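Visitor: have a look at this prediction, sequence included:
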Amino acid sequence: MDLKKNIQKGRLPKHVAIIMDGNGRWAKKQGLARTFGHEKGTKSVREAVEGCANLGIENLTLYAFSTENWNRPKLEIRTLMRLLVSSLKKEIKTLQDNNIKLCTIGNLSTLPVKVHKELSEVMEKTKLNDRMTLTVALSYGSREELINTVKEISVKVKNNVISPEKIDESIINEHLYTRNLPDVDLLIRTSGEQRISNFLLWQIAYAELYFTNTLWPDFNKEDLYQAIIEYQKRERRFGKTSEQIS
């Protein structure tokens, strides 16, 4: 089935975010160790990136590793970091060929030196690409992001750089990790779980939420297209009435 033909090109989300969930459960269903699920999931990352780029979606953000994920077994963490480095090396040509810029958000200081180095190199090589921005959330937690934002603004208020009366949404946006990104229009979560899991809490204030039972390693372009078709069926009112936006 080719769902792509049913997508209205004039009503695409400008920013899609995905909580990539279900790698471990996928592996368990196959009778394999959890790490095999993460390895299989790298193919789904490519499907999502290529699918968004081909449609003309400008921003894609992937939740790759949360601040809470550091509590997982050490072997799993090492595997995830190894996969991240190897994937970056493999996909640099794909990013360049498709004119995609790589960015990251999160507490990158907690990442292993090798991972940080590889990320920096790929971001430097792709910084001028402008077809799509691919943002990978690594060691990311939205509450931590908001705490850091409050601290930064507080210091500026204390030093008379910002007046408390001037603090509004735009000021807060300027101090978030995502300061260069628009708000999320569509948030997708795989694996059947229906939680936000501390992901982009400020940025999804008016996002459409889409939950699918598909486990992340089975997610492909058709699953992405289905999510976007569902998004296009919804009426986005932003507090207004249906009559006001018609």
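Guide: Received it, and whenever you're ready, just let me know what you need.
Visitor: please count neighbours and contacts with C-alpha atoms only from this point.
Guide: Noted.
Visitor: list the buried ones in the longest helix along the chain?
Guide: The helix that spans the most residues within the chain, counting by DSSP state H, is helix 74-97. Of all the residues in helix 74-97, those buried under the rule 16 or more other CA atoms under 10 Å are 76-77, 80-81, 83-85, 87-88, 92, 95-96.
Visitor: any idea how far it is from the chain center?
Guide: Computed by CA atoms, centre = their mean, to the nearest Å, the chain-centroid distance of helix 74-97 equals 16 Å.
Visitor: show me what the very next helix or strand once past that helix is in contact with.
Guide: Heading C-terminal from helix 74-97, the first helix or strand you meet, by DSSP states H and E, is strand 100-105. Strand 100-105 is contacted by residues 95, 122-123, 126-138, 140, 177-178 when judged by CA atoms under 8 Å, 6 or more residues apart in numbering.
Visitor: hmm, try it at 10 Å
Guide: 49-50, 53, 58-63, 88, 92, 94-96, 119-120, 122-141, 145, 176-178 (CA atoms under 10 Å, 6 or more residues apart in numbering).
Visitor: those, buried ones only, as a ChimeraX selection?
Guide: Per 16+ other CA under 10 Å, the buried members of those correspond to this ChimeraX selection:
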select :49,50,53,58,59,60,61,62,63,88,92,95,96,119,122,123,126,129,131,132,133,134,135,136,137,138,139,140,141,145,176,177,178
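Visitor: just the contacts of strand 100-105: which are in helices?
Guide: 49-50, 53, 88, 92, 94-96, 119-120, 122-126, 145.
Visitor: who touches the residue of the chain most remote from its centre in this structure?
Guide: Seen from the C-alpha centroid of the chain, the residue lying at the greatest distance (CA atoms, centre = their mean) is Asn160, 34.5 Å away. By CA under 10 Å, 6+ apart, the contact list for Asn160 reads Ser154.
Visitor: tally of neighbours for the closest residue to Leu83 other than its chain neighbours?
Guide: Nearest residue to Leu83 in three dimensions, chain neighbours excluded: Glu39, at 6.9 Å (CA to CA, 6 or more residues apart in numbering). Neighbour count of Glu39, defined by other CA atoms under 10 Å: 19.
Visitor: the helix or strand harbouring Glu39 vs helix 74-97, what angle?
Guide: Glu39 belongs to helix 34-55 when assigned by DSSP H and E. Between helix 34-55 and helix 74-97, the angle comes out at 20 degrees (axes from the mean of the first three to the mean of the last three CA atoms, to 10 degrees).
Visitor: structure B:
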Amino acid sequence: MGLFESNLPKHIAVIMDGNGRWATARGKSRSEGHREGANAIDRLMDASLELGLKNISLYAFSTENWKRPITEIRSIFGLLIEFIETRLDTIHERGIRIHHSGSRKKLTRGVLDKIDFAIDKTKKNKNLTVNFCLNYGSRDELLRAAQELFLERKRSKVSFEKPVKEKELEKFLYTSTLPPVDLLIRT
């Protein structure tokens, strides 16, 4: 049990922004900046476990990031695969559960296989949930959730004139199994 656990947020989200600019300002490649961002995840997980935080979301790659140069995109996803391959055993041993939020469309089979493997391996862990938001966009998520709700209502023959309740839509969100974010940090 962490210090001041009753006062801690239940879910912290971090928008991982500025790694490339940070590196460029220091005369390094954007890829080196992204690598440093990946290393920061280790420090964040350590601090979260030490404090007793239960949920963190890492907005690591948005739907807008597909506009970046292909070499940068490959570098980011290469880092993700490396991160999983080199850290997954330790993550699992520490009781950390991996979760993914975001569209699976556009993600390569190799990336999806690594994510799915990490999710499956850590699915029973309870110390901390780390939600990797990859190919995530809030508008995309809401559109997808609305489409799923529409299909559910159509299947169950619920009137489309019936007002939508928050809980009804919420179950189709990527984070439906996580508490709402109560602290958002943009780096």
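Guide: Structure's in. What do you need? In this text the structure is predicted, and so the values were computed from the model without any measurement.
Visitor: farthest pair within the buried residues of helix 74-97 of the first structure?
Guide: The distance between the two most remote of those (CA to CA) is 29.6 Å, for Glu76 and Gln96.
Visitor: counterpart of Pro180 of the second structure over in the first structure?
Guide: Structural alignment (TM-score structural alignment) places Pro180 of the second structure against Asp183 in the first structure.
Visitor: surely that match and Asn173 touch.
Guide: Yes - contact criterion CA atoms under 10 Å: Asp183 of the first structure and Asn173 qualify, at 9.4 Å.
Visitor: between the two, which one's more packed in?
Guide: Asp183 (21 against 18).
Visitor: before we move on, what SS does the more buried one have?
Guide: Per DSSP: H, G, I helix; E, B strand; the rest coil, the local secondary structure of Asp183 of the first structure is coil.
Visitor: what do you get for Ala13 of the second structure?
Guide: strand.
Visitor: between the buried residues of helix 74-97 of the first structure, which sits nearest Phe211 of the first structure?
Guide: Taking CA to CA as the measure, Phe211 of the first structure sits nearest to Leu80 out of the buried residues of helix 74-97 of the first structure, at 23.9 Å.
Visitor: what's the closest one aligned with over in the second structure?
Guide: By TM-score structural alignment, Leu80 of the first structure lines up with Ile76.
Visitor: check contacts around that match.
Guide: Per CA under 10 Å, 6+ apart, neighbours of Ile76 of the second structure: 30-31, 34-35, 38, 60-61, 70, 82.
Visitor: Val161 of the first structure too?
Guide: Counting by CA under 10 Å, 6+ apart, Val161 of the first structure has contacts 153-155.
Visitor: go ahead and confirm Met132 of the first structure touches Gly51.
Guide: No - if you go by CA under 10 Å, Met132 of the first structure and Gly51 don't touch, sitting 11.3 Å apart.
Visitor: mutual contacts of those two, please.
Guide: Shared contacts of Met132 of the first structure and Gly51, counting by CA under 10 Å, 6+ apart, come down to Ile57.
Visitor: counterpart of Ile167 of the first structure over in the second structure?
Guide: So, by TM-score structural alignment, Ile167 of the first structure is matched to Val164.
Visitor: surely that match and Ala145 touch.
Guide: No - contact criterion CA under 10 Å: Val164 of the second structure and Ala145 do not qualify, at 11.9 Å.
Visitor: that older thread, which one of the contacts of Ile76 of the second structure is nearest to Lys106 of the second structure?
Guide: For the contacts of Ile76 of the second structure, the nearest to Lys106 of the second structure is Phe61 (12.0 Å; CA to CA).
Visitor: what strand or helix carries the counterpart of that closest one in the first structure?
Guide: Aligning on TM-score structural alignment places Phe61 of the second structure opposite Phe65 in the first structure. According to DSSP H and E, Phe65 of the first structure maps onto strand 59-66.
Visitor: which strands and helices lie in contact with that strand?
Guide: If you count contacts as 3 or more CA pairs under 10 Å, 6 or more residues apart in numbering; DSSP states H and E, strand 59-66 of the first structure packs onto strand 15-19, helix 34-55, helix 74-97, strand 100-105, strand 132-140, strand 186-189.
Visitor: mind running it again at 6 Å?
Guide: On a contact count with 3 or more CA pairs under 6 Å, 6 or more residues apart in numbering; DSSP states H and E, strand 59-66 of the first structure meets strand 15-19, strand 132-140.
Visitor: got a markdown table for the ones you listed, with distance to Tyr225 of the first structure too?
Guide: Compiled in a markdown table, those are given as follows (distance: least, CA to CA, whole Å):
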| stretch | distance to Tyr225 of the first structure |
| --- | --- |
| strand 15-19 | 12 |
| strand 132-140 | 17 |
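Visitor: mind checking how far Lys221 of the first structure is from Ile18 of the first structure?
Guide: As judged by CA to CA, to the nearest Å, Lys221 of the first structure and Ile18 of the first structure stand 13 Å apart.
Visitor: apologies, that question was intended for Ser163 of the first structure.
Guide: 36 Å.
Visitor: try Leu119 of the first structure
Guide: For Leu119 of the first structure relative to Ile18 of the first structure (CA to CA), the value is 20 Å.
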